[in-house]
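>>> sequence unknown, structure follows:
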């Protein structure tokens, strides 16, 4: 096996581990206590040694899940805008944010505060830019009111962090609907 093949295998293993952890967090509604690393390794089809080589601690794995989720959110903007009118694209994107927020809640609870702050500062501008692109497209189409920016919407989305887990399914979608309705041009 060449060095390139080994690197390719290692990258594929890493991707499978992250996807298995993300899937488990989604299944467990972001409950970190239910995230068993040996189960993640098994689900990813790798040994525990491989998992720990890529992610020496649970915190490292959770941080990578967060980065992965954020990348998927950011990367979804252009296809959504290509397929839908801006306000519908924004609404669909915010529906994805709801799932992201569920995973993020669990990650935030598990990652030490200083590490979370570093991760947030390093990555969050990407979310601001993605949301800004959706809002700008909506304003250009006359669907989104002027005077609103990404920071306003992100502050409103902060309400998701206050929804009790037992009420998540009933309330998270309603919060997004209220936000989108408030963004519409009157």
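The structure has been received and is ready for your questions. These numbers were taken from a predicted model, which means no experiment stands behind them.

>>> C-alpha from now on. contacts and neighbour counts both.
Will do.

>>> contacting residues for the closest residue to residue 184 other than its chain neighbours?
Counting by C-alpha to C-alpha, 6 or more residues apart in numbering, residue 184 lies nearest to residue 144, which is 4.8 Å off, once chain neighbours are set aside. When contacts are counted by C-alpha atoms under 8 Å, 6 or more residues apart in numbering, residue 144 touches 87, 135, 138, 183-185.

>>> ok, structure two:
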């Protein structure tokens, strides 16, 4: 019989947890009051497994938010490994737009979770996302592909329009235009641009 520390058990438990989060994201974005039993059923896990991972609705909703924040943060270093810094930054901005729409879709579920937590839970912060933005901005600055001195706070203010878009509308074309404008502004005055030929630094 497999022991409790068997890697296969840990792997199965992780898959169950990720599957619950995946289903919960879809269902709670559609309806904030979706029953937890329905989420467990669609995720293909038993009630015991579900509640071992997420004892209540508040725990599930806030973990969804934390999970999304960490995913978008982790994407930054992955993109930098495969792309030039400015291209990695622009690609990451698209990921951030999708996260903004996910957050908007979960807004009511998050509000309900916080209002019923009796002050015991707090909405997770954006620190990992801010740190990821800083990583990308510094890489771009070192490469000479954006104007020097841009801070993560500057960047987050510049893209704040993303949070004004509705996930229920055709938000992608408008987000693309907004992010292209921001990216053009970041590239304007970049010291490395003088050495580029044929527009090789553009998307």
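Now that the structure is in, tell me what you want to look at. Keep in mind that what you see is a predicted model, and the values were worked out from it rather than measured.

>>> how about residue 150 of the second structure, secondary structure?
coil (DSSP: H, G, I helix; E, B strand; the rest coil).

>>> now check the first structure for the residue matching it.
Structural alignment (TM-score structural alignment) places residue 150 of the second structure against residue 148 in the first structure.

>>> excluding sequence neighbours, find me the nearest residue to its match.
That would be residue 183: by C-alpha to C-alpha, 6+ apart, it lies 7.6 Å from residue 148 of the first structure.

>>> if I look at the residue mapped onto the one you found from the second structure, how far off is residue 140 of the second structure?
Aligning on TM-score structural alignment places residue 183 of the first structure opposite residue 186 in the second structure. Look at residue 186 of the second structure and residue 140 of the second structure: by C-alpha to C-alpha, to the nearest Å, they are 10 Å apart.

>>> higher neighbour count, those two?
Regarding residue 186 of the second structure and residue 140, a neighbour count based on other C-alpha atoms under 10 Å identifies residue 140 as having more, with 25 against 21.

>>> just the buried positions in the helix or strand containing that one, please.
When elements are assigned from DSSP states H and E, residue 140 of the second structure belongs to helix 127-143. For helix 127-143 of the second structure, a neighbour-count test (16 or more other C-alpha atoms under 10 Å) marks 128-130, 132-141, 143 as buried.

>>> same question, stretch 173-190 of the second structure
So for stretch 173-190 of the second structure, counting by 16+ other C-alpha under 10 Å, buried means 175-176, 178-179, 182-183, 186-187, 190.

>>> repeat for stretch 147-160 of the first structure
Buried-residue list, stretch 147-160 of the first structure, by 16+ other C-alpha under 10 Å: 149-150, 153, 157, 160.

>>> return the member of those nearest to residue 101 of the first structure.
residue 160 (7.1 Å; C-alpha to C-alpha).

>>> and what about the closest one, helix, strand or coil?
helix.

>>> which ones are touching it?
Counting by C-alpha under 8 Å, 6+ apart, residue 160 of the first structure has contacts 98, 101, 172, 175.

>>> measure the equivalent of it over in the second structure to residue 172 of the second structure for me?
Under the alignment (TM-score structural alignment), residue 160 of the first structure pairs with residue 162 of the second structure. In this view, residue 162 of the second structure and residue 172 of the second structure are 10 Å apart by C-alpha to C-alpha.

>>> where do the helices sit along the first structure?
With helices called from DSSP state H, the first structure shows them at 3-27, 37-44, 48-54, 58-83, 86-110, 113-140, 150-157, 168-183.

>>> return the most buried member of these.
helix 86-110 (a mean of 20; mean count of other C-alpha atoms under 10 Å).

>>> which residues touch that helix?
22, 25-26, 29-32, 59, 62-63, 66, 69-70, 73, 76-77, 80-81, 83, 116, 134-135, 137-138, 141, 143-144, 160-161, 172-173, 176-177, 180, 184.

>>> quick one: that helix to the second structure mean distance?
Taken over the aligned residues, the distance from helix 86-110 of the first structure to the second structure averages 1.2 Å (mean C-alpha distance after the TM-score superposition for the first structure).
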